[in-house]
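> just a sequence and a predicted model for now, questions to come.
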Amino acid sequence: MSGGDNGRPAGKGGQAPSRTPHGRRPRNGGWNGNQPKTDAPKRKAVTPRELALNILVKVAESGAYSNIQLNRSLQESGLSRQDAGLATELVYGTISRQATLDHWLSKFVSKGLHKLDKWVHQLLRMSAYQLLFLDRIPTHAAVNEAVAIAKRRGHTGISGMVNGVLRSMDRSRGELVLSAIQEKTPVATIALRHSYPEWLVARWVAAYGAETAEAICAAGNEQPHASIRVNTLLADREERLRQLQDSGLHAEPSAIAPSGIVVSGGGNLADTDSFRQGLWSLQDESSMLVAEVVAPKAGMKVLDCCAAPGGKSSHMAELMDGKGKVWANDLHAHKRELITTQTERLKLRNVEAVVGDAMALSERFAAESMDAVLLDAPCSGFGVIRRKPEIKWTKTEGDISEIAALQRQLLHRVSGLVRPGGTLVYSTCTMEKEENERQIEGFLKEHPEFRLDADWPDAILSNLRDAGVIGDDFDGQLQLLPQHFGSDGFYIARMVKAH
């Protein structure tokens, strides 16, 4: 249940297939996710900024997931693709940068940000984001629309205050630059400069050092690129690559995933005949590595313990040449349809979607009955912050300890299903060592029948070595950081069970 597959709820990353007309790649959600077109007749007139503001207020007040709210609101709005792209950028950018924006706004709001109505605070954040981070948005457009919204929602006093604050910020924009932010400690500087909670930055500085931690934070504020996974049962990557390029898209082979292609300028790739025909799936490049590391062969019996929406299960089925069996399990019954929809689209006949608690899989399946088991574990999800920026502000340090305890139990329960000589792969979409390296270290101490296995596919190892991500000491576990390839932060460990 970690990130990387299109359409996931919290903790499961999606895709953002192309650039908006405003020069920024849109993030997961909205017109560029696996959603219907949004250029249907409007139900009611709404501007992209009004729609974005409504979502920002709802996320702030109720803790709603931004991608789900955005998808729902855009489907109902009737906005053009251009305006939908702007609304998408405003939602994700404002949430991502909110701490930095508040730092700058506080210099111009004399009575204090905490005294503002929530909608006014969000309006100022959203408008400041346009002024300071979106170069292609004219100042007059950002300010005038903010004032108009303030007049419609409030009174003359509020609109006057909004106008004054934004125009003062615009006059001072030369001073409002990230490099000018210098706090008393490296942790505080990184946190404020890149808009992260200090406790999270402190963990990353302790784990990776200040320079790498800052690079992680900076990468988490970038827009994710679009990547597709070719269904190799129907064609090879080179054939699909030529087709995409011939259609006028900018497409290039993934630098890390053997079946991946990075695409830009493609609009809604989920709304294409090729997608509907099962020729490809939308999936993050890091996520694509997981099935490749499992390396299932035709005829094998494979269990994906936390499978929804089915991206990794379907990828393993493709790698097995459609032969053998993949059981795709998920806790929630309503997610079974996500798995079956995906496997049917891909014309896969060797995947069975099942519903159940992963803790109880040993009651459904016989001990040592699986050739390979994948535990794509529930995790803190910090590797997909670019796609779900609100988790910066909603997760706590206590959440990490709680989820690590759950991961530990899951590993113990499902490991007994692996046959002697079989494979156990553990993956997360986070950079937290408590959930990753230390989790596996503890598991191996408790289960000496397992050992790490560095026998990964040669193509993947070559790509990782060429990029300097792994060295000669590679032992079978990998921590991908978002700055490595511009893909999601991911951890993967491959283990084998003794004969």
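Done, it's in.
> okay, CA-based contacts and neighbour counts for the rest of this
Noted.
> can you give me the strands in the protein?
Assigned strands in the chain, in chain order: 226-230, 250-253, 260-264, 280-282, 301-304, 325-330, 351-355, 370-376, 418-428, 450-452, 477-480, 490-497 (criterion: DSSP state E).
> give me the helices and strands touching the first one, please.
Pointing back at strand 226-230 there. strand 260-264, strand 280-282, helix 285-294 (3 or more CA pairs under 8 Å, 6 or more residues apart in numbering; DSSP states H and E).
> now the second one
Under the contact definition 3+ CA pairs under 8 Å, 6+ apart, strand 250-253 sits against helix 237-246, strand 260-264.
> the ones you listed into JSON lines, with extra columns for distance to Asp488 and mean neighbour count?
Formatted as JSON lines, these follow (distance: least, CA to CA, whole Å; neighbours: other CA atoms under 10 Å):
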{"stretch": "helix 237-246", "distance to Asp488": "21", "mean neighbour count": "15"}
{"stretch": "strand 260-264", "distance to Asp488": "13", "mean neighbour count": "23"}
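> for those, which one sits closest to Leu132?
For Leu132, the closest of the helices and strands packed on strand 250-253 is strand 260-264, at 25.0 Å, according to CA to CA.
> how much does the closest one deviate in direction from helix 237-246?
Angle between the axes of strand 260-264 and helix 237-246 is 10 degrees (criterion: axes from the mean of the first three to the mean of the last three CA atoms, to 10 degrees).
> against which helices or strands is strand 260-264 packed?
For strand 260-264, the contact count by 3+ CA pairs under 8 Å, 6+ apart identifies strand 226-230, helix 237-246, strand 250-253 as packing neighbours.
> now with 7 Å?
Counting contacts by 3 or more CA pairs under 7 Å, 6 or more residues apart in numbering; DSSP states H and E, strand 260-264 packs against strand 226-230, strand 250-253.
> give me the buried positions along the shortest one.
What that stands for is strand 250-253. By 16 or more other CA atoms under 10 Å, the buried positions in strand 250-253 come out as 251-253.
> and it, how far out from the chain middle?
Chain-centre distance of strand 250-253: 21 Å, with CA atoms, centre = their mean, to the nearest Å.
> the longest helix seen in the chain to strand 418-428, inter-axis angle?
Secondary structure of the chain read by DSSP state H shows that its longest helix is helix 397-415. Going by the same axes, to 10 degrees, helix 397-415 is angled at 160 degrees with respect to strand 418-428.
> on that earlier part again, columns distance to Leu411 on top of the strands of the chain, output as a markdown table?
Formatted as a markdown table, the strands of the chain follow (distance: least, CA to CA, whole Å):
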| stretch | distance to Leu411 |
| --- | --- |
| strand 226-230 | 28 |
| strand 250-253 | 34 |
| strand 260-264 | 29 |
| strand 280-282 | 28 |
| strand 301-304 | 13 |
| strand 325-330 | 15 |
| strand 351-355 | 18 |
| strand 370-376 | 7 |
| strand 418-428 | 8 |
| strand 450-452 | 12 |
| strand 477-480 | 15 |
| strand 490-497 | 12 |
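> next, the one to line up against it:
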Amino acid sequence: MTPAARLSAAIDVLADIAARRRPAPDALKDWGLAHRFAGSGDRAAIAGLVYDSLRRKASAAHLMADDAPRAVVLGMLRLARGLDLAAIETLFDGGRFSPAPLTPAERAALEDETLASAPHVAGDFPEWLDASLARVFGEERAEEGRALADRAPLDLRVNTLKASRDKVLASLAHLGAEPTPWSPAGVRIFVAADAKSPPVQSEPAFLKGLIEIQDEGSQLAALLAGAKPGEQVIDLCAGGGGKTLALAAAMENHGQIFATDLDIRRLAPIHARLERAGVRNVQVRTPRKGADVLADLSGRADLVLIDAPCTGIGTWRRNPDAKWRVRPGALAERVTQQATVLDRAVGLVKPGGRIVYVTCSLLAEENADQISGFLARHPGFAVVPPADVAGALGDRAEEFLAASRQSAEGLLMTPRRTGTDGFFVAMLRRE
């Protein structure tokens, strides 16, 4: 496919997403099935155009004074890809499989150098979230939003039960792998805007269980929980098991981790991942209707990790279409779920034990407010100061604290400040 034909395809996919209000991966998959002549490189390039358009949807629509798919793609080429008017006109030439030529209005819009001043436009996030983001970031919310609109690198976690980071870096040198700045087990691969992610799941290092795909922020959240060999740990919202695996490595396969989740479907992948990683200290407690599968663990846990259900705002770099699908009702629902799971953890943790609450959200409603509400309901707990929590990072702790945002309730990582996905981490100790 020519570059112009790829642009036409991206416009069609965006129109499908808008018309049917469906996730971008589903629309891209259906397009690929209907256009089997497109090679893997073509499909990757089209996906890159679609995701970049969704990342910059608000600012692109503002530039073009139009939020139609064609207009958003045009604005994205100017704002995100940095193409000048002449380069864009070459692509939009009206030829076979190419988009129609630019109109005079489109040409004038693309020549306009005026940048949007409204924070939600400059930061490319939904306007209804502006007040919530202003609570956290104030006048910096547009800058934080722009960082969330960049493409994320591919982060991997080295499984230290099987390999060292140096060994993995050597095995992935052909992919340009390098150490992550904060996580001692992190490896990062940068991917160009128009390139497809490397097939790391076909690499020998992955097949042998030496690495897992995991953002550095997620790695740090597990590391900051401070799980130690010999402890009794409950991963209350284990999902696919990413943080469970990281906890097992930190515990050197000693002690016991009980992994569960309210959604049996989310828990399904954990079994194969545990086997591949060589993890031996995890019991998976599969939920059963009408049964408390953790009843025998009451008051026994040194650590209860809550990777809470949330709006996922901190992962917008990887899921740019999600930010345009999230609604106020979803936020309210997540807040209720978070309070419920926090209260559930209380009966599991022993005196002197700790609850570590994690979200991939940047909103105070899901983070600081949840911790404040929990402390009001459960006065027998106290927040462990973020400076103490960061001690798990050793000699990088002080620098990490300077980069992250700290509050009385916990610490916050953001793409702009720490180069990770957005994560909030709070530790609560039972007195």
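That came through fine. Remember, predicted model here, so these are calculated numbers, not experimental data.
> returning to that earlier point: in terms of secondary structure, what does the longest helix of the first structure contact?
So helix 397-415 of the first structure, by 3+ CA pairs under 7 Å, 6+ apart, packs with helix 361-364.
> contact partners of the helix it packs on?
413-414, 417 (CA atoms under 7 Å, 6 or more residues apart in numbering).
> tell me the contacts of the residue nearest the centre of the second structure?
By CA atoms, centre = their mean, the second structure has its centre lying nearest to Thr315, at 2.7 Å. Residues in contact with Thr315 of the second structure (CA under 7 Å, 6+ apart) are 360, 421-422.
> what sits up against stretch 154-166 of the second structure?
Here stretch 154-166 of the second structure has contacts from 185-190, 210-216, 249, 252, 277, using CA under 7 Å, 6+ apart.
> picking up where we left off before, want to throw the helices and strands packed on strand 260-264 of the first structure into a markdown table with distance to Ile216 of the first structure?
Listed next are those as a markdown table, based on distance: least, CA to CA, whole Å:
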| stretch | distance to Ile216 of the first structure |
| --- | --- |
| strand 226-230 | 19 |
| strand 250-253 | 24 |
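> who touches the alignment partner in the second structure of Leu269 of the first structure in this structure?
Residue pairing (TM-score structural alignment): Leu269 of the first structure is matched to Val200 of the second structure. Residues near Val200 of the second structure by CA under 7 Å, 6+ apart: Phe206.
> flag every buried residue along stretch 390-409 of the first structure.
390-393, 400, 403-404, 406-408.
> counterpart of Asp16 of the second structure in the first structure?
Using TM-score structural alignment, Asp16 of the second structure sits opposite Lys58 in the first structure.
> so which of the helices and strands packed on strand 226-230 of the first structure is nearest Arg242 of the first structure?
Evaluated over these, closeness to Arg242 of the first structure peaks at strand 260-264, with 10.9 Å, by CA to CA.
> still on that earlier bit, I'd like to know which of the strands of the first structure lies nearest to Thr341 of the first structure.
strand 351-355 (10.3 Å).
> and that closest one with strand 325-330, angle?
30 degrees.
> start and end residues in the second structure for strand 351-355 of the first structure, please.
Using TM-score structural alignment, the residues of the second structure aligned to strand 351-355 of the first structure are 282-286.
> buried stuff in that stretch?
For stretch 282-286 of the second structure, the neighbour count (16+ other CA under 10 Å) marks 282, 284-286 as buried.
> and those, which is closest to Thr414 of the second structure?
Using CA to CA, those come closest to Thr414 of the second structure at Val282, 30.4 Å.
> just give the nearest non-adjacent residue to the closest one, would you?
Ile257 (4.6 Å; CA to CA, 6 or more residues apart in numbering).
> now that neighbour: how far from Gly242 of the second structure?
13 Å (CA to CA, to the nearest Å).
> out of those two, which sits in the more crowded spot?
Ile257 (27 against 21; other CA atoms under 10 Å).
> how many other residues sit next to the residue in the second structure that Val373 of the first structure lines up against?
Mapped onto the second structure by TM-score structural alignment, Val373 of the first structure lines up with Val304. Residues lying near Val304 of the second structure (other CA under 10 Å) number 30.
> my read is that Val304 of the second structure contacts Asp235, right?
Yes: taking contacts as CA atoms under 7 Å, Val304 of the second structure lies within contact range of Asp235: 6.0 Å.
> for the equivalent of Asn319 of the second structure over in the first structure, list the residues it contacts.
Alignment note: Asn319 of the second structure maps to Lys388 in the first structure; criterion TM-score structural alignment. Taking CA under 7 Å, 6+ apart, we find Lys388 of the first structure in contact with 66-67.
> for Lys388 of the first structure, give its distance to Arg97 of the first structure.
Using CA to CA, we find Lys388 of the first structure at a distance of 13 Å from Arg97 of the first structure.
> starting at the chain centroid, how far to the longest helix of the first structure?
That offset, for helix 397-415 of the first structure, works out to 21 Å (CA atoms, centre = their mean).
> how many other residues sit next to Glu368 of the first structure?
17.
> what of Leu348 of the second structure?
Neighbour tally, Leu348 of the second structure, other CA under 10 Å: 24.
> I'd say it and Leu297 touch.
Yes: between Leu348 of the second structure and Leu297 there is a contact under CA under 7 Å: 6.2 Å.
> what touches both of these two?
The contact sets of Leu348 of the second structure and Leu297 do not overlap (CA under 7 Å, 6+ apart).
> how about Leu279 of the first structure, what's its partner in the second structure?
Mapped onto the second structure by TM-score structural alignment, Leu279 of the first structure lines up with Leu210.
> residue contacts, its match?
158-159, 162-163, 277.
> again, only this time at 10 Å
Contacts for Leu210 of the second structure were tallied using CA atoms under 10 Å, 6 or more residues apart in numbering; they are 156-165, 167-168, 203-204, 276-278.
> same question, Phe485 of the first structure
Phe485 of the first structure sits next to 219, 254-256, 285-286, 464, 467, 469 when contact means CA under 10 Å, 6+ apart.
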